[in-house]
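Participant: what's the 3D shape of this:
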Amino acid sequence: MAAVTPVMARELAVAQKVCVRPIMRRVIDRDTDTDQRVAIPCGSTRESVCPSCAHKARILRMQQCAEGWHRTEEPEQDSATATATRPDDLLEEGEPGPDPVRGEDSQDRARRARSTRRRDDVCELPRVTPSSTTVGAVYSAPNGREYRPSMFLTMTLPSYGAVGSGGIPLDPDRYDYRRAALDALHFAKLVDRFWQNLRRCAGFKVQYFATVEPQARLAAHLHAAVRGAIPRQLLRQVIRATYVQVWWPSFDRAVYVDRLPVWDGEEYVDPDTGAALPTWDEALAQVDADPDARPVHVARFGKQADMRGIIAPSADAERAVRYLTKYLTKAVADPISDDADEWDPAREAHIDRLHTELRYLPCSPQCANWLRYGLQPKSPGAGLAPGRCPAKAHDREHLGLGGRRVLVSRQWSGKTLAGHRADRATVVRQALLTAGVLAPDVERLAADTLSADGHPRFVWTDTKTDPISYSRVILESIAERQRWRTQYEQAKAAGGSVDDRSATAQPP
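Facilitator: Predicted structure coming up:
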């Protein structure tokens, strides 16, 4: 029989949902003086990197979305989610908010006072008495049936120019790439402001599970599962009235292009005169002192928005959960459709134009690109150079969307993503134990297992793998997964029905 090549092993691993690029570790058992190689899943969320791990990550997000969407009781918060950074907008991992990489921190806002009067070109928003509830209201139908609807909401950024099929600009020279890039860089703050405004107008702590995805034209749009029903007229009003003003120093004119500022050990100075560049605080003070100063950018949502009611359990709710998580495994620059050509010169040119614009735009107060405009970034250090900011928002893969792709409010399900992952593992163990099958010993090589001498029994070290060893490890992982899957299916058949989504009882 011919040997299994790495390519064959990878294709088989993808088919069996086994990690195709595992992290290899060598584990030495000090008690038996033996060693073995252990393959640890890479955990990537990108299909282009590892389809199997990306699939598992998407399934976990689907569970998280479904579990919190149509709750009828307030979720109980565990200790990991009970700590909030802000009383009006409790943040969980992945939710946008005050981030020193993307904007001002709380100390900056405390020192710098600016008028909170709303812009003249936006409408005022209503204020209602706030409520601490997070679940939606109950409605009664004429037949006496009670139901608690929720919502599916889609919002996007405005137009930057006419586009044709595939989202390609009809006239790239007239397409506003600069505005598109700036909107992408500040999209997370715009989304955060929307939820703040909506909660103040809706009168309860609106909870959501949202995903950020690129349209074909590469502009970001947001899909959100919103718990509870909110009048569509109010939603449209909040969308129109939501904006983010960026009060930064001007970056319209490049000062250093062919020559770059020099780090003298304490600050950046002009390479010719040796004069220190203005600091970030000095530049902001100048903006504050100018009575005619205007924000360098104002981000708003576009006019297109879609909102519809969803009632669970229903086929519509299940389809909406799948749609919400459909593109989470793709990078921003990846083709939206699986049927799209892998190489489209017009699309690649569109991506290149947007990426070129993003390369030198500042993404945050700490961005190295401020040196290009004759200004020292906040908290400068040696080695900074314009066009080489390490923030992922400048990467071609992200195209300005440097934040997380999944945004989840803290009181969505009362659990962190790790908690949902533990639930899924507990489901498997309970099913196996009910059927009298020993669950896989996940701690069989635990680093905290001690020998008789009180020292760790298992010693973990890094190891490299060759193509032959790679194929063998992948095949062993596939065989192990198939064995576990067979045991689990037999346990489910012997032990009755099993809730595949969670190990905890959920409200009906």
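Participant: switch to C-alpha atoms for all contacts and neighbour counts from now on
Facilitator: Will do.
Participant: the helices in the stretch 1-150 of the chain, which residues?
Facilitator: Using DSSP state H, counting those that start in this stretch, the helices of the stretch 1-150 of the chain run over 6-15, 51-69, 106-111.
Participant: over to the stretch 351-500 of the chain?
Facilitator: With DSSP H, counting those that start in this stretch as the criterion, the stretch 351-500 of the chain has helices at 417-434, 467-495.
Participant: select, out of those helices, the one closest to P390.
Facilitator: Between P390 and those, the shortest gap by Cα to Cα is with helix 417-434, which sits at 26.8 Å.
Participant: how about the helices of the stretch 351-500 of the chain in a markdown table, adding mean neighbour count?
Facilitator: As requested, the helices of the stretch 351-500 of the chain are exported to a markdown table (neighbours: other Cα atoms under 10 Å):
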| stretch | mean neighbour count |
| --- | --- |
| helix 417-434 | 18 |
| helix 467-495 | 16 |
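Participant: and for comparison, fold this next one:
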Amino acid sequence: MVLPTFPDVDRIQRRIQAPDYRDWRAKVEDVYGCLHPVRLSGLWQLTDKTTGQVLTRPDGRPAQTSGHILSPCGNRRESVCPACSDRYAADAFQLMRAGLSGGSKGVPLEVADKPRLFVTLTAPSFGPVHNRRTTASGKLVPCRCGTYHHEHDPRIGQPTDPEAYDYRGHVLWQAHSGKLWNRFTQKLRRHLARAAGLTVREFGDHARLSYAKVAEFQRRGVIHFHAVIRLDGPDGAADSTPPWATAELLAAAVQAAHADTTVTTPALGDGQVLELAWGEQVDIRPVRPAQAHQFEDASGTISDDRIASYVAKYATKGTGKSEAADRPIRSRDQIELLRTTEHHKRIMRTAWDLGAPVACPDCHPGGEHQAGACPCAEIDHCATCNNGGQVPGPLAELNLRRWCHMLAFRGHFLSKSRAYSTTFKQLREDRQTWRFEQNLAELGVTADTVAVVNHWDMTSVGHRSDEERELAAAIAERTRQARKHRYATERKD
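Facilitator: So this is what the prediction gives:
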């Protein structure tokens, strides 16, 4: 039997030549090329509040949208959706920058005159890893393994001796890093109060500690934190900082709090309790005009806004990366199928094993099920495990299996104090308000004279074919390059 042959057809070209391509492309451009858009079906209308009639645009089209639309997935990870990851990073940039230079997002310009620090806190060493070291003059020196590593060498960040690497300590530190940061801010307030001659209770009546923190994965698979820390008056950014609050005092308090912060783990299976602390390396940089010689423009003018933009860009550069799996792990066998390094797999295996349940002590007093003559055979019902045979392990509160795909990191990638600047929610609402006001201006009406009909139901997620996905990725890349070009040509400072 001879199978019929078909001519080679360019699937991308066939999709572009389809009758509905222009309409599909417009919808994808509206979500900036999102790779996993949420498909919604429903209706949106602007109607006259008095008559109920649908308003008409100047070109005669009704002010309504019906049928199918796309909504962005909003995923932070660049490996999942570059378009939405870009949006997240851009919002993070605006959030960070507003708290540094002020003058936008409801933050007054006066914050630029307050004591501000850019602080990087790192994790301790859990064992030597391959790295690319340089001297102060920039000269490359060999790794401890004797090799000069290229900057993209996949061995960078991998243990030189995997068997001696402290994977348990790595996982437990990572799982407690959020708690370690909270403890650090508490210690920082105490040291600031002590330096000012105040009690911790009195400190809140004189000053407020404001901060924004971004988590970033190092290549060895452990988190470190970039943070902008600012000293405000008691009412926040709009309130004057007390005279005793200087950048030098704040830097000394950060140094002391860094050395003073520790947390303890729950008791492990062998009864051992670990004490966790920050790594020895801490980078504290005042954000002030004294550093601005690096950011002078062509005329030699120093711009505080340029400093703020640089710090915000550096602080948010890692928000779209995870160095691990994109989705939760459901079984230990799934770890072996991941396309990542053996080092990262061992971190995830360790997290999975540490988060495992243990044998019920009432059903299995010996610790394991004994085939044939186990005490559990003589128990009709066990209230401890409900006849499941297992109970949560000593580290159950850490949810290590749930966060195994994140190498046991359980925190948010960007968090901030309440008074630092705006919020992600407010940024989204500002965009919605801007679009709504655009529609009102086009129609020549005001918000108090119209009623909005807005009802949508989700029908599916993702593009319908590989061709659509590839085209959406191209649209996302073109949108990114256009934005970069526009930013480079419009920015004057």
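Participant: report how many residues lie close to A175 of structure 2.
Facilitator: Neighbour count for A175 of structure 2, taken as other Cα atoms under 10 Å: 24.
Participant: using the three-state scheme, assign it.
Facilitator: helix (DSSP: H, G, I helix; E, B strand; the rest coil).
Participant: how about the counterpart of T261 of structure 2 in structure 1, nearest residue that isn't a chain neighbour?
Facilitator: Residue correspondence to structure 1 (TM-score structural alignment): T261 of structure 2 is matched to T242. Nearest residue to T242 of structure 1, sequence neighbours excluded (Cα to Cα, 6 or more residues apart in numbering): F194, at 5.7 Å.
Participant: ok, now E467 of structure 2?
Facilitator: E467 of structure 2 sits nearest to I12 (Cα to Cα, 6+ apart), 5.5 Å away.
Participant: gap between that neighbour and L471 of structure 2?
Facilitator: Computed as Cα to Cα, to the nearest Å, the I12 of structure 2 to L471 of structure 2 distance reads 8 Å.
Participant: once you drop chain neighbours, what's closest to the residue nearest the centre of structure 2?
Facilitator: For structure 2, the residue nearest the mean C-alpha position is F413 (3.0 Å; Cα atoms, centre = their mean). Closest residue in space to F413 of structure 2, ignoring its immediate chain neighbours: A215 at 4.8 Å, by Cα to Cα, 6+ apart.
Participant: contact partners for the counterpart of A333 of structure 1 in structure 2?
Facilitator: Mapped onto structure 2 by TM-score structural alignment, A333 of structure 1 lines up with A324. If a contact means Cα atoms under 8 Å, 6 or more residues apart in numbering, then A324 of structure 2 has G221, T340, H344, H405, M406, L407 as its contacts.
Participant: ok, which of the helices of the stretch 351-500 of structure 1 comes nearest R25 of structure 1?
Facilitator: Closest approach to R25 of structure 1 among those (Cα to Cα): helix 467-495, 11.2 Å.
Participant: and the closest one with helix 417-434, angle?
Facilitator: Helix 467-495 of structure 1 and helix 417-434 meet at an angle of 60 degrees, taking axes from the mean of the first three to the mean of the last three Cα atoms, to 10 degrees as the criterion.
Participant: before we move on, the earlier item: the residue nearest to T242 of structure 1 -> structure 2?
Facilitator: F194 of structure 1 maps onto F184 in structure 2, by TM-score structural alignment.
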